[in-house]
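Undergrad: sequence first, predicted model second:
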Amino acid sequence: MAGVRSGLKRLALDTRPLRVPAYRRLLLGQGVSFIGFQLTAVAVSGQMFEITGSSLWVGFIGPVSLVPLVVFGLWGGAVADAVDRRRLLLVGSTVAWIATFALLFHAWSGMGNGYFILAAVAVQSIGFAISSATRGAIIPRLVPPERVAAANTLNFLVSSIGSVLGPLLAGVVLAKGGYATAYLIDAILFGAGFYAAVRLPRLAPLGEISRPGLRSVFEGLSYIATKPIVLMSFVVDIIAMAFAMPRALFPEMAVERFAGSEMAAEGFAGSAVAFGWLSAAIPIGSVVAGLFSGWVGRVRRQGVALTLVIAFWGVTVSAAAFAESLWLMVVLLAMGGAADLASAVWRQTILQTYAPDELRGRMQGAFMVVVAGGPRLGDLRAGASASAFGLVPAWAGGGLVCAVLVLVTGFAVTAFRRYDATTERAVPR
């Protein structure tokens, strides 16, 4: 029995970062507000599909938000290395909040204008880019270096819980209350994250301060380009998201395969519950994996591990395209979500422990651009592929391409393949 208890303890989620009050407030505030954020993300996709009847238009949401993410993610990361990070987090959060109210106004007005939705999403991306880059740079300032991986796991677990509850809540809200109700709930929940940011201590920059601007951004990009381990952590994630992320196809899948089932009436509105489950499936897997993630922080060969779990992600996503049962599709996507959690923790930890504090904002800006931008490229890829080749080929083909490409790329770069987190962790706080 002692051996079993010891084994379970090693697998159990590491909660020691929660002993730090500022981190605990930030985590809980982020978790509550992220439920609303995911609720809005599902509502926006559903509303766009209802207005246009096209997966391609749903896919356009990705690139429209990508440009602000790239520009303001990199710029926000550079600013985070030069100013009080608490203040910058408040600024980014406020911009995102304004975009939510714009979507609420649009839904209440009944305009039904796809271009207005795209504009609001672009503004929301600006706020999201600034606040996400800043929040990632804050975490290593709040917890000891040896707890960074555990803190990242908690972060991704809480985000995954929000990504489960938000879409499931969306399925109910969209079926019963409509889009305006969804955006109103998001606006209310957002207050929790804003309060957590207000309660943070002052976080002035450490080390050498670079004036934010193009030069500062290029310094960060040059650092990434000259560090193969850091560069590859970005490359494998872009492969995973750009080729295998199927979320732009969820509305069409919900209508074509699951409308008229025992769960839904005809049409998109009747398929809202199935749409909610599809949107929640990947985060469900991340939540389950997070609860048994004690082993993640002890993995040393993180480059090899990243390559393998991303290949597994691609295979499970591809298999889900052929599932005739909603529950089987949810299970397969959840398996991919479990792999995605481990991947996200390792990639984030590499950046936060490999780079010095004076570069962490810029590293987190680049990380956020890739993490948020990759799925948006995937949205465009999926939507365009579905329009050209059909729903199933677009979904399954992307997953298979992801698996093959990441295996070839990940094992081809020697430094990444041999990376050992315990010997190459570079930088103290």
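TA: Nice, I can see it.
Undergrad: make it CA atoms for all contacts and neighbour counts henceforth
TA: Fine.
Undergrad: what about the nearest residue to residue 89 once chain neighbours are set aside, neighbour count?
TA: Excluding its sequence neighbours, the residue lying closest to residue 89 (Cα to Cα, 6 or more residues apart in numbering) is residue 131, at 4.8 Å. The number of residues packed near residue 131 is 30, by other Cα atoms under 10 Å.
Undergrad: quick one: what helix or strand has residue 131 in it?
TA: Secondary structure from DSSP states H and E places residue 131 in helix 114-142.
Undergrad: and the next element down the chain from that helix?
TA: Past helix 114-142, the next helix or strand by DSSP H and E is helix 148-176.
Undergrad: elements contacting the helix or strand where residue 282 lies?
TA: Per DSSP H and E: residue 282 is located in helix 272-291. Helices and strands touching helix 272-291, by 3 or more Cα pairs under 8 Å, 6 or more residues apart in numbering; DSSP states H and E, are helix 148-176, helix 250-258, helix 326-354.
Undergrad: hmm, try it at 6 Å
TA: Applying 3 or more Cα pairs under 6 Å, 6 or more residues apart in numbering; DSSP states H and E, we find helix 272-291 packed against helix 148-176, helix 326-354.
Undergrad: put this beside the first:
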Amino acid sequence: MARLFADTTPLKTPDFRRLWVAGIVTVIGANLTIFAVPVQLYALTQSSAYVGLSGVFALVPLIVFGLLGGAWADAMDRRVLLIITSCGLGVSSVLLWLQAALGLNNVWVVLCLLSVQQAFYAIDSPTRSAAIPRMIPGDQLAAANSLNFTVFQFGAIVGPLMAGVMLRWVDLSTLYLIDAATCLVPMWVAWRLAPIPPSVSGRGMGFDAVRSVFEGFRFLSGNKVVLMSFVVDLIAMIAGMPRALFPEMAHQSFGGPIEGGTTMALLAAAMSIGAVVGGVFSGWFPRIQRQGLAVVIAIVVWGAAMIGFGVAGGLAHGSAGTMLWIAVVFLAIGGAADMVSAAFRSTILQQVASDDLRGRLQGVFTVVVAGGPRLADTAHGVAAAMVGTTLAAAGGGALVVIGVVVAAAAVPVFVRYRVPPTKP
């Protein structure tokens, strides 16, 4: 039974342990804002299309600064860059708090501040991921990624549930303020890390960074395994991530209040509940050699779960209470499958790329992992306005299953990928 539970060996390394422990606090705070932004947008507009528009405002900085941030992570001390991004995330959360506390009630102010926050996140995420292989041995990467994704998803459970309960006694601005306070933790942890200087010196932060981005794309174009790890995730997220539908479905399908409340919180947390369960029982991850095949299977399960979620929402009008819990179960299954896919895709990238390329490739990874759902927000918001939430969610899940099977058949080298031998 012990082999079924998560491998905690990477936590014996002090720097990794500090990052991991700090993540427990910071992801909870971040998820308060992730909960608050769509709730505020829907309360101001009562339109899923505006909630979906937040995907566009987040996507542009994610793409630009995710790619540049990855290049900067290869060009300068990653510890210093983590300190800068932690401060930037804190300031953007303070500004979100101010607009809500002052009662500006302006959709465009919220969207622009979201863009600023996502720009700093886009730099922080690849830098943090690229630093991990410098902290621990290669044979611990799968376990380390599992631990990280488990913490990330744990915050995505606690954050929305806390928000749903807290909104009974406090206003929305308090959620932003708590997020700002939690940003102090990664600032302190980054300061305590050992220096992580670049492996190859001489790269600049200006035009050299742009040129470095293209070097990363050249590597991707010649490595079908890494490229396909991005492609299949884009298929899964763009077609299958229904989170932009949660506010409308929570209110109209499952009978929750328009301001969010516990119904919205359950939907927002359900995927992460499944992901945490999957992470707790991830002891089998290091024993999987066919990691590409594992990713494909996990994404097929994800798509099937989203079909089930959409159907449950369509049947909820006659028995909202029962169908809400069925919808939550399907979302949890999808979350567990997504956690498996994410952990193996990240491990594949860290195993294949050399350290002087990891920042740039992790930047692309960040663009895909965070940008895909943002595109999904826009696509699902528009689809819901045209055909309704049921067809938007279930139809998206069906497209995921079809798309990933076609992609796997077209590029079989990804399905055949095996873990390379560990270098001494």
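TA: Alright, I've got the coordinates. Note that this is a predicted model, so its numbers are computed, not measured.
Undergrad: thinking again about what came up before, matching residues in the second structure for the next helix or strand after the helix holding residue 282 of the first structure?
TA: Moving toward the C-terminus from helix 272-291 of the first structure, the next helix or strand (DSSP H and E) is helix 302-320. Under TM-score structural alignment, helix 302-320 of the first structure corresponds to residues 291-309 of the second structure.
Undergrad: have a look at how far, on average, that stretch is from the first structure.
TA: By mean Cα distance after the TM-score superposition for the first structure, the fitted stretch 291-309 of the second structure averages 0.9 Å away from its aligned residues in the first structure.
Undergrad: what's in contact with that stretch?
TA: Stretch 291-309 of the second structure is contacted from outside by 327, 330, 334, 337, 341, 394, 397, 400-401, 414-415, 417, using Cα atoms under 6 Å, 6 or more residues apart in numbering.
Undergrad: return the distance of that stretch from the chain's centre.
TA: Remark: stretch 291-309 of the second structure is offset 16 Å from the chain centroid, using Cα atoms, centre = their mean, to the nearest Å.
Undergrad: map residue 98 of the second structure across to the first structure for me.
TA: So residue 98 of the second structure corresponds to residue 105, using TM-score structural alignment.
Undergrad: follow-up on the earlier one: as a markdown table, the contacts of stretch 291-309 of the second structure with neighbour count would be great.
TA: Below are those laid out as a markdown table (neighbours: other Cα atoms under 10 Å):
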| residue | neighbour count |
| --- | --- |
| 327 | 23 |
| 330 | 22 |
| 334 | 30 |
| 337 | 25 |
| 341 | 26 |
| 394 | 25 |
| 397 | 30 |
| 400 | 29 |
| 401 | 23 |
| 414 | 24 |
| 415 | 20 |
| 417 | 16 |
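Undergrad: against the second structure, where does the helix holding residue 131 of the first structure fall?
TA: Using TM-score structural alignment, helix 114-142 of the first structure pairs with 107-135 in the second structure.
Undergrad: buried residues in that stretch, which are they?
TA: By neighbour count on 16 or more other Cα atoms under 10 Å, the buried set for stretch 107-135 of the second structure is 107, 110-111, 113-133, 135.
Undergrad: kindly provide the distance from residue 276 of the first structure to residue 117 of the first structure.
TA: 20 Å (Cα to Cα, to the nearest Å).
Undergrad: how close does residue 321 of the first structure sit to residue 80 of the first structure?
TA: In this view, residue 321 of the first structure and residue 80 of the first structure are 41 Å apart by Cα to Cα.
Undergrad: map residue 231 of the first structure onto the second structure.
TA: Using TM-score structural alignment, residue 231 of the first structure pairs with residue 227 in the second structure.
Undergrad: so where does the closest residue in space to its match that isn't next to it in sequence fall, helix or strand?
TA: Take residue 227 of the second structure and drop its neighbours on the chain: the residue closest to it by Cα to Cα, 6+ apart is residue 220, 5.6 Å away. Assigning secondary structure by DSSP H and E places residue 220 of the second structure in helix 207-221.
Undergrad: can you give me the offset of that helix from its chain's centre?
TA: Centroid separation between helix 207-221 of the second structure and its chain, computed with Cα atoms, centre = their mean, is 24 Å.
Undergrad: and stretch 109-120 of the first structure, by the same measure?
TA: The chain centroid and the centroid of stretch 109-120 of the first structure are separated by 24 Å under Cα atoms, centre = their mean.
Undergrad: what residues sit buried inside stretch 61-81 of the second structure?
TA: Buried residues in stretch 61-81 of the second structure, defined by neighbour count with 16+ other Cα under 10 Å: 61-63, 65-81.
Undergrad: that stretch corresponds to what range in the first structure?
TA: Residue span in the first structure matched to stretch 61-81 of the second structure, by TM-score structural alignment: 68-88.
Undergrad: which other residues reach that stretch?
TA: Outside of stretch 68-88 of the first structure, the residues within contact range by Cα under 6 Å, 6+ apart are 125-126, 129-130, 133-134, 203-205, 209, 212, 217, 358, 361-362, 365-366, 369.
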